[in-house]
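A.B. asks: Give me a 3D structure for the following:
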Amino acid sequence: MQQFCLTLSLLFVLTTLSAQATLRGSITDADNGQPLVGATVLLKNLGRGADTDSLGRFRFSDLDPGRYQLQVAYLGYQQLELQEVLVSAGKEVVLDIELEEAPTSLTTITVKGSRTAQGSVSPNLLRLTQEETLRFPATFNDPARLAQAYPGVVGADDQANHLIIRGQSPLGLNWRLEGLEIVNPNHTANAGTFSDRSSLSGGGVNAISSQLLEEGRFYLGTYSAALGNATGGLLDMRLRTGNNEKAEYTLQAGLIGIDLAAEGPFRAGGASYLINYRYSFTGLLTDLGAQFGNEDIRFQDLSFKFLVPGAAGSRLAVFGLLGKSSNVFLPPTDTTEWGTEKDLYNTIDFSSEMATVGFSWTRPHQEKGLWRLAGAWSGLRTERLALAADLPAREWDNLRQEKTSLQISYRRKLLPFGSLTLGVEMLRLDQRVAREFPLLLEGLLDISSDIYQVSPYLDWRFQVRKVLLQLGARTSFWANEKEQKTYFEPRLSVSYLASAKNILGAEYGVSTQAPSPYTPVFRPRKAQQASLFWTYLLQADRKLTLQVYQQQLSAFTGQAARSEINQLELMQLATPGTTRGRTRGVEASLQQFATGNWWYVLSGSIFDARYENTNGDWVKTRFAHDYAATLTLGKEWSGLDRKGQFNRFGFNVRIQYNGGLRAAPILLDNSRAVRTTVFDYDTGFTQQLPAYFRTDIRLYFQKNRLHWSSMLSLDIQNVTGQQNTAYTYYDRLLDAVNTRYQLEFIPLLSYRINF
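C.D. replies: Modelled structure (predicted):
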C-alpha cells in the first residue's frame, strides 16, 4: 500500500511539473571564427546573465517558455542585441552568435533572432527568421512569402512565391543555399504563371522545409562583393545546425504536407545531424482514394545538414536537398460542366525534379584569419505535356538546368583597419530548353547553353569613429564556347552612427546576371543601384526606416515589351536587340519587435518602374504596380493554466493593398484567327489591372509540457474572399476575352509537436 501511494505521488508530481526551456550557444569572432572567452550574455527582460566559458559557450537552463531579449557584449567588439528569441519546451534553442571587432563600441546593433550583426544596419538586407515564418499569417512557412511583409516586395500571384522586387521581373532573383548559388528550389514551378509553363524564379511550395531553416537573408539589390549573378534581389537560405547534445524530433501535419524531422549528435566531438522528410497532404489523401476536383497536385522532398567539427577549430558542413512534384489535370467527363478553355484539354501533365548537394569547410588561420572553401551542385528538370482534341499537335515544354558553384575565400583582420576578405566565386551553368507549341506558328524551339563565370572579389569592412565602411570590388568573367565578356562590379556601403538611435547611410552597387535559357544570345544582364537610408530607434524594440533609391537596368535581351524586363516564365521568344530600364522609389517601414505581448510591421513603398521602348520613350513595365502598403500585426496572450503549465495563444493579421500589375491590350481578331491570346506588344503595357487587396489571419495555440511542446494553428489566406484579378486572356472555348482571378479564401490547418 505504501509503495502504491508513493507511485501515485510521483505521477502527480510529474504531471504538475512546469515546463522548462533551454537557451544555449556560442560566441565567436565573426572574422576568424575563434571563440570569445568571457563574453557577457544577458537576458534583458530577466536581468539574468552569464559569461562564456573557455570554448566560448553559454547556457541558460530552466527558463520559462516565452520570448527573450538577448544582449551580447565583449570588450572591443560591437555589442549585439537579439530582440525576438523564442524558447519552448521540447526543443533547445542553440544560437551560434558572431561578433565583429571594432575600435570603439559606439552603439548597439539591434536585430531580430539572427546570429550576426554583419550588414544589419542596412535596410537592403532583410533577415527572415524561422520563428517569423511560424508567426506571420499565410506564409506557409516560406521565407519568400514572408518577405512580402516588408517594403519593396510583393508577390506576382497568390498561387506561388514569385517576388516582384521594386517593380522588377521575378527573373532578377537569385536563389542560394548556405551562400552557394542553386537552381530554383521550389515545387510546381509552373504555378502562378500566365502560360502554365515552368519559371526559374519560384513555385507553389518552397522545397526547403522551415524545420531546417535558421534564416533567409534577403538582399534587395545591394549586397557585398562576395555575392553576384542577380539584378533584382538575392535570397540566401541558411540552414540551422542540429542539436549536438541530445536527440530531438518534430512532427508537423497540415494541409501543405506532413513533416518528419530529426536531429542530434552522431559522434563525439560535437558532430550533429539534421534531417527532414515531407510529403504533400493532398498527395497522401489522393493515394488513399480521395479526390480534389480535377487536379492531382503532389510533392515530396528530403533535406539534410551534417556538421562535423575538426582539428584546430575547423568545421565541415554537408547539406543537400531532393525534391519531386507533379500536377496532373483531367477535365470533367461531363462536357456541360466545361467553363474555360482549360477543359478542352484531355490532359495537362506537369512534373519536376530537383536535387542539390553541397559542402562548406572553414578553418581559422593563426589568430587573425579564416579560410573558407564551399561548393555545390544543383540540378532541375521540368516537363509539361498538354493534349487537346482541337489542337493540331501537342503542347510540350522541357527545361533542364544545372549549376555547379565553388567558392574560395580568406578573411584577415587588419585592425585598426577592420577586416579584408579576398575570394573567388566560380559558376558553371548548363541549361537547355525545348518547346513545341502548335499555335502562333511558334513551331519547335531547342536552345542549349553552357556558361562559365569566374568572379574574383575583395571586400573591406572597417570603422572610423562613427562611420562604418564596406568597400567591395568584383570582376565577373563570363564565357561560353564562343565568346568572353568581362564586367567590373564595384560595391560601396557607408553608415554614419550619429547616435545610439540615429543611423544614416548610403549604398551603391553594380551587378550582372546570366542570360536566361530562352535567350539564344550570350549577353549577361546588368544592373546598378544607389540608395540613401535613415534608421531611427524610437525605442530599444521599435524602429523607423526610410529609404530612397534608384536602379538602372541595361543589356536585357529583347526589344521593349518583349524584353526580359517584362517577362516571368519567358513565354515570348527573345527578339533581337536589348532594352534598358529604370526604377525610382521611396520606401518606409515602422516595426515593433515581438518582445512583449504585441508586435507589428507597417511598410509602404511608392515607385516608378519604366523601360525604354523602340521610340525612345520611357513607359511603364509589366510589373509597375506603382505602390504597395502592408500592415502585419499580432497579439499574444500567455500564462499558466490550472495545472501550472505554460500556454500561449496568438492572433495575427496581415492586410495588403497594392496597385495592380499591367497588361498589354489583347488583339481580339488576331487571337481568334490563331486561337490563342495575341497581345499588342507594340502598344506596351497600357492597361493596369484593378488594385490588389487581401487580408490574411493566423491563430495559434501552443502548449508547453515537461518534455514536449505543441502548436495548433489556423491560417486563412484572403479571409474576406476578395476577387483579385490575376490576368486577362483570350479563351478559345468562350471565344472571348476572359478574366482569371487569384485564389479566394484558403484555410490551412496545421499541428506541430516538438519532443
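A.B. asks: When you work out contacts or count neighbours from here on, use the C-alpha atoms and nothing else.
C.D. replies: Will do.
A.B. asks: what sits against the residue lying closest to Lys324 once chain neighbours are set aside?
C.D. replies: In space, not counting the residues next to it along the chain, Lys324 is nearest to Glu353; the distance is 4.5 Å by Cα to Cα, 6 or more residues apart in numbering. Listed by Cα atoms under 8 Å, 6 or more residues apart in numbering, the contact partners of Glu353 are Leu322, Gly323, Lys324, Ser325, Leu380, Arg381, Thr382.
A.B. asks: And Glu353, how close does it get to Asp31?
C.D. replies: Applying Cα to Cα, to the nearest Å, the value for Glu353 to Asp31 is 38 Å.
A.B. asks: Same question for Arg705.
C.D. replies: Between Arg705 and Asp31 the computed distance is 40 Å (Cα to Cα).
A.B. asks: in this structure, which spans are helices?
C.D. replies: 2-16, 130-133, 143-146, 281-287, 668-674 (DSSP state H).
A.B. asks: Packed most tightly, which of these would that be?
C.D. replies: Between those, helix 143-146 has the highest mean count of neighbours, a mean of 25, where neighbours are mean count of other Cα atoms under 10 Å.
A.B. asks: from the chain's centre, how far out does that helix sit?
C.D. replies: Relative to the centre of its chain, helix 143-146 is centred 5 Å away, using Cα atoms, centre = their mean, to the nearest Å.
A.B. asks: for stretch 477-487, same thing?
C.D. replies: Relative to the centre of its chain, stretch 477-487 is centred 30 Å away, using Cα atoms, centre = their mean.
A.B. asks: go on, stretch 676-688?
C.D. replies: Counting by Cα atoms, centre = their mean, stretch 676-688 comes out at 31 Å from the chain centroid.
A.B. asks: residues of that stretch that come out buried?
C.D. replies: Along stretch 676-688, the positions that meet the burial threshold by neighbour count (16 or more other Cα atoms under 10 Å) are Thr676, Thr677, Val678, Phe679, Asp680, Tyr681, Gly684, Phe685, Thr686, Gln688.
A.B. asks: What lies in contact with that stretch?
C.D. replies: Under Cα under 8 Å, 6+ apart, the answer for stretch 676-688 is 439-440, 560-562, 619-622, 660-668, 670-671, 729-732.
A.B. asks: one more to put side by side:
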Amino acid sequence: MKNLILSVILLIQLLPVFVCPQTSMAQTQNIRGKVTDVASKSPIIGANVLVLGSNPLIGSSTDENGSFRLLNVPVGRVNLKIAFIGYEDVFMKDIIVNAGKEVILEVGMTESITSLNEVVVTFQRSEDAKITNNEMATVSSRPFNPSETLKYAGSLGDPSRMAANFAGVSGANDARNDIIVRGNSPASLLWRLEGVNIPNPNHFGALGTSGGPVSMLNANLLAKSDFMTGAFPAEYANALGSVFDLRLRKGNDEKHEFLTQVGFNGVEVGLEGPFSKKKTASGRQASYLLNYRYSLFGLMSAIGFQIAGTPYYQDLTFKADIPVGKKGTFSAWVLGGRSNITFLGKDVSTDGDAYGDENNNTFVNFGAGVGAVSYEHRFTDRTYGKITLSASQSFQNFDGDTVIYKGDTKDIEREIRNESARFSNDKLSINAVINHKINAKNKLTGGFILDFSQFNLKNTRLLPVPNDLRNTTGETMLGQGYLQWKHRFNEKLTLNSGLSFMSYELNRKSVVEPRIGLNYVLNEKSTINVAYGLHSNLQPILLSFYQNRNADGTYSLTNKDLGFTQSHHFVVGLEQSLTENLRLKVETYYQSLFNVPVETRPSYYSVLTEGVDFAPTDIGNLVNKGTGTNYGVELTLEKYFSNSYYFLLTTSIFDSKYKGSDGIERNTPFNGRYVVNFLAGKEFKIGSKDNILSINWRITSAGGRFLRPVDLVQSAQTGITIYDDDNAFTAQQPAYFRTDLKFSYKINRKRLTHEIAIDLQNITNHQNVLQQAYNPRTQRVGTAYQQGFLPIPFYRLTF
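C.D. replies: The predicted model follows:
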C-alpha cells in the first residue's frame, strides 16, 4: 500500500506535464554520426545516408572524416539506409528521434568480397537489429540498444532484467537482477565495459556474485551493446555462462544537453556536451557525459516516508572523449556507486516477506567503482589499436545479530552479534588490442589483459563458537592473451576462430581455450551457424580463502589450490527471415562441465549450485572432481518495430544436471526445465502528431527452482534451519508466473521531450515462492514470497 501511495504522489506531481498547453507545430531533430570500415575503423568517404520513406527525401553523404548530418528529421521512429560502392548496405531500423536530444550514431560497414560483375547475395548481414558489435560472434549472441531496457515492461532500465526476456535466459528472483543462462550459475557471467573486465556493477552486489537488486549501469548513457550466452569469441575469458559486453556512448560534441529523471533506479540528473565549441584542426570535437543518481526511497525517507529496510544508494557515471590529431582518440571514464541497508528483525513481516528475516538483524554496506583511461589510434587504413589502463575497487561490509524473542511474541529479549565481515578487492589492469584487416576476406585481432589484484578478507562467525572463516590479505595476478582470425571464404561462408590463453598466479594454473564458429548463408533469407568453445572460470576469491578450522585450533586454506571450472560448449543455430520485419531463430546446445569443485567427502555439494545470494560460500576441502551437463533448445520469434507495434516470443526447453562427490546425478537449483516469455508493444499518436502513447505488455512463465528441503525435526532440535541434504534438489517449487503492463506517454516540444510512465509489475499479484526456512519463534517452516503487485512510476525530461 505504501508503494501505491508513493506512486500516486509522484504522478500527481507530474500531472502538470499533461495539462500544459501544447504546440501543434511539427517538431524535428537532427541525426548525425560517423561511418567507418567495421574491420579497420578507417572513415568511409562518400557513403550515402538516407531516411527511408521520407517525403521529401532526407539524405546526406559522408565527408572526409566519414561524418554525415541529416537535418530537420521529424520526431518519431525512422529507418536509415547507408550505402557505398564496394560495401554491404547497412539498414538501421527503429531509431527513436526526440525533440529534446540529437541522435548521434556510429555506423560500421563491411567490405564486400564480391566484385561488381558477380551476383551479390542480398541477405542483409549488416542489419543493425541482428548484428553484434563484435564481428567474431557467430552464435548465441544478440545486440541490444538502450531503448530496449526502457521499452520492455518490467525491465526498469536494467540490462540484466531486459536480458531475462531473451531465449535461454531466466531471472533468478524478483528481488535481484541475477540471470540464469542455460542452467548455469549466475556467478559465471562476465561483465565487460568499454573492453575492461569490471566488478559486479550492481548496488548491494556481493563479492563473488554478478547481480543485485539495483543496477549501477545507466541506460541513458549506454550505446549499442552485446549479450552472449555461449561459445563466445576468444577475447572473452573467465566466463562459463554468459557475457555482457557494454559500451558507453559519446557525449554530444556540438551542443550541451540535459536530462532529469525519476524512476525505480533513483532520482537522477545528467548533462553532456562539448568541452569547447572551437573547432579543432581535424574537425573533431572533445565531449563529455556526466550523470548522477540517488535512491528514490532514500529521498522519501528524509520527508518521513519509511519502509522496513530503506535502501540507500547513489552512483555516478562520467565519460570524456578527446580527439588527438586526425587518427587518435583519448578516452576517460568512471563508473561507481555505494549502497547500504539495514533490516531489523522486529520490522520484518511474519506473513511471508522476501526481504529480511525476523530472527536476525542485518547491517550491510557495499561499494564498487572502476575508472579507466584509454588511447585508440588508427595506424593505417587497415590497422588500429587500443591500450587501456584501469583501476577498480569493490567492498562488502556485513554485521549480523541473532534476535531472541520472549516466547511466541515479538518482544525482544536479546540481540546477539553472530557474524561480522569486511571484504575488499582492488585491481589494476592493462588491456591492449590490435586489429588488422588483411583484405576483404581476412581480419586478425590480438590482445592481452593483465589484472593485478590486492585483497583483504576478514570474516568471523561468533555463534555458536567463535570461528575465523577468513583472515587473509594478499595479492595475485590473472593474465590473458588471445588471437582471433576471421576469414570469409565467399559471400556465403564465414569462419570465426580464435585461441585464448589464461594464467592465474595464485595457484599457478593455466589453460588454453580454442574457439571456432562457422556461419553459412543458405539463401537470401536463411543462415545456419555452428560453434564450439572451451571455456574456463576462476573460483571466487572468497571461496579460495575460506579457512578450515583444525582440531588443534589452527586453520588451513584447503581451497586455495582449486583450478578452473571448465566446460565444452557446442551450439547449432538456424536464422530465418520470414518477412522484412519478422525473424525466426532456433538454437540447440550442449554444455559439458568438468573440473567442478566438490567436497572430498561424499556429499551433494557442487559450486554449480551457488551464485544467487548475498552471503559467501563457507565450505572447505574442495577438489576439482565434479561434473555437470546443460542442454536444450531455444526459439525466438521476433517482429521488429514497424506499423507502430512489435512483439517478441522466446521459448527455452532445457535440462541442467550435476554430480557432487557422492556420484549422484541431481538437478541444479536452476533447472526450471522451461521458460516462456511473450512481450508486445503498441504506439498510438495522441492529439498532436508529436505525442505518443505506448502500451507494453510482458508475460513470463517458468518452471520452479529446485531446492534443499528443510528437515523440520533437526531444525526444531537445533533452533536453526537444517536442510535434508540427502534429498537435495529433488523437490521443485511451484511454477513461476508474472505479467507486467507498462503505460508511457511522450510529449515532444520545441527543443525538449517529456516522458512519463507507470510500470505495473505483477499485475495479477501472483505469489511466487522465494525460499523456505525454519522459524524458531513459531517453530514451523515459513515461506517467503517474491514481489507482489508493485506500481513503478517514471518521468524523464531531456532538453
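A.B. asks: TM-score of the superposed pair?
C.D. replies: The TM-score (TM-score structural alignment, normalised by the length of structure 1) is 0.92; 729 aligned residues with a Cα RMSD of 2.4 Å.
A.B. asks: And for the equivalent of Asp731 of structure 1 over in structure 2, the neighbour number?
C.D. replies: Structural alignment places Asp731 of structure 1 opposite Asn775 in structure 2 (criterion: TM-score structural alignment). Other residues near Asn775 of structure 2 come to 20 when the count uses other Cα atoms under 10 Å.
A.B. asks: what do you get for the one 4 residues further on?
C.D. replies: Residues lying near Gln779 of structure 2 (other Cα under 10 Å) number 14.
A.B. asks: Can you give me every residue that contacts it?
C.D. replies: Contacts were defined as Cα under 8 Å, 6+ apart; by that measure Gln779 of structure 2 touches Ala716.
A.B. asks: 10 Å instead?
C.D. replies: Taking Cα atoms under 10 Å, 6 or more residues apart in numbering as the criterion, Gln779 of structure 2 is in contact with Asp408, Leu712, Ser715, Ala716, Gly719, Ile720.
A.B. asks: For the fifth one, give its distance to Thr739 of structure 2.
C.D. replies: Plainly put, Gly719 of structure 2 is 38 Å away from Thr739 of structure 2 if you go by Cα to Cα.
A.B. asks: same check, this time on the fourth one
C.D. replies: When distance is defined by Cα to Cα, Ala716 of structure 2 is 38 Å away from Thr739 of structure 2.
A.B. asks: With the second one instead?
C.D. replies: Counting by Cα to Cα, the gap from Leu712 of structure 2 to Thr739 of structure 2 is 34 Å.
A.B. asks: Tell me how far the residue nearest to Leu499 of structure 2 when sequence neighbours are not counted lies from Ile449 of structure 2.
C.D. replies: Distance criterion Cα to Cα, 6+ apart; nearest residue to Leu499 of structure 2, sequence neighbours excluded, is Pro514 at 4.6 Å. Remark: distance between Pro514 of structure 2 and Ile449 of structure 2 (Cα to Cα) = 17 Å.
A.B. asks: likewise Leu156 of structure 2?
C.D. replies: According to Cα to Cα, Leu156 of structure 2 stands 33 Å off from Ile449 of structure 2.
A.B. asks: Trace Ser510 of structure 2 over to structure 1, please.
C.D. replies: For Ser510 of structure 2, the aligned position in structure 1 is Thr486, judged by TM-score structural alignment.
A.B. asks: just to revisit the earlier point, okay, among the buried residues of stretch 676-688 of structure 1, which ones form the most distant pair?
C.D. replies: Maximum pairwise distance in the buried residues of stretch 676-688 of structure 1, criterion Cα to Cα, is 21.2 Å, between Thr676 and Gln688.
A.B. asks: wait, what's in contact with the corresponding residue of structure 1 for Ile528 of structure 2?
C.D. replies: Pairing criterion TM-score structural alignment: the partner of Ile528 of structure 2 within structure 1 is identified as Leu504. When contacts are counted by Cα under 10 Å, 6+ apart, Leu504 of structure 1 is found next to 121-122, 467, 494-498, 532-536, 545-547.
A.B. asks: How about Leu504 of structure 1: what's its closest non-neighbour residue?
C.D. replies: The shortest distance from Leu504 of structure 1 to any non-neighbouring residue, by Cα to Cα, 6+ apart, is to Trp534 (4.6 Å).
A.B. asks: ok, that neighbour - contacts?
C.D. replies: 121-123, 495-496, 502-506, 544-548, 588.
A.B. asks: Repeat the analysis, applying 8 Å as the threshold.
C.D. replies: Here Trp534 of structure 1 is in contact with Asn502, Ile503, Leu504, Gly505, Thr545, Leu546, Gln547 (Cα under 8 Å, 6+ apart).
A.B. asks: Burial check on Glu337 of structure 1, number of neighbours?
C.D. replies: That count, for Glu337 of structure 1 with other Cα under 10 Å as the rule, works out to 10.
A.B. asks: Got a quick PyMOL command for the buried subset of the contacts of Leu504 of structure 1?
C.D. replies: Under the burial definition 16+ other Cα under 10 Å, those of the contacts of Leu504 of structure 1 that qualify are selected in PyMOL by:
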select buried, resi 121+122+467+494+495+496+497+532+533+534+535+536+545+546+547
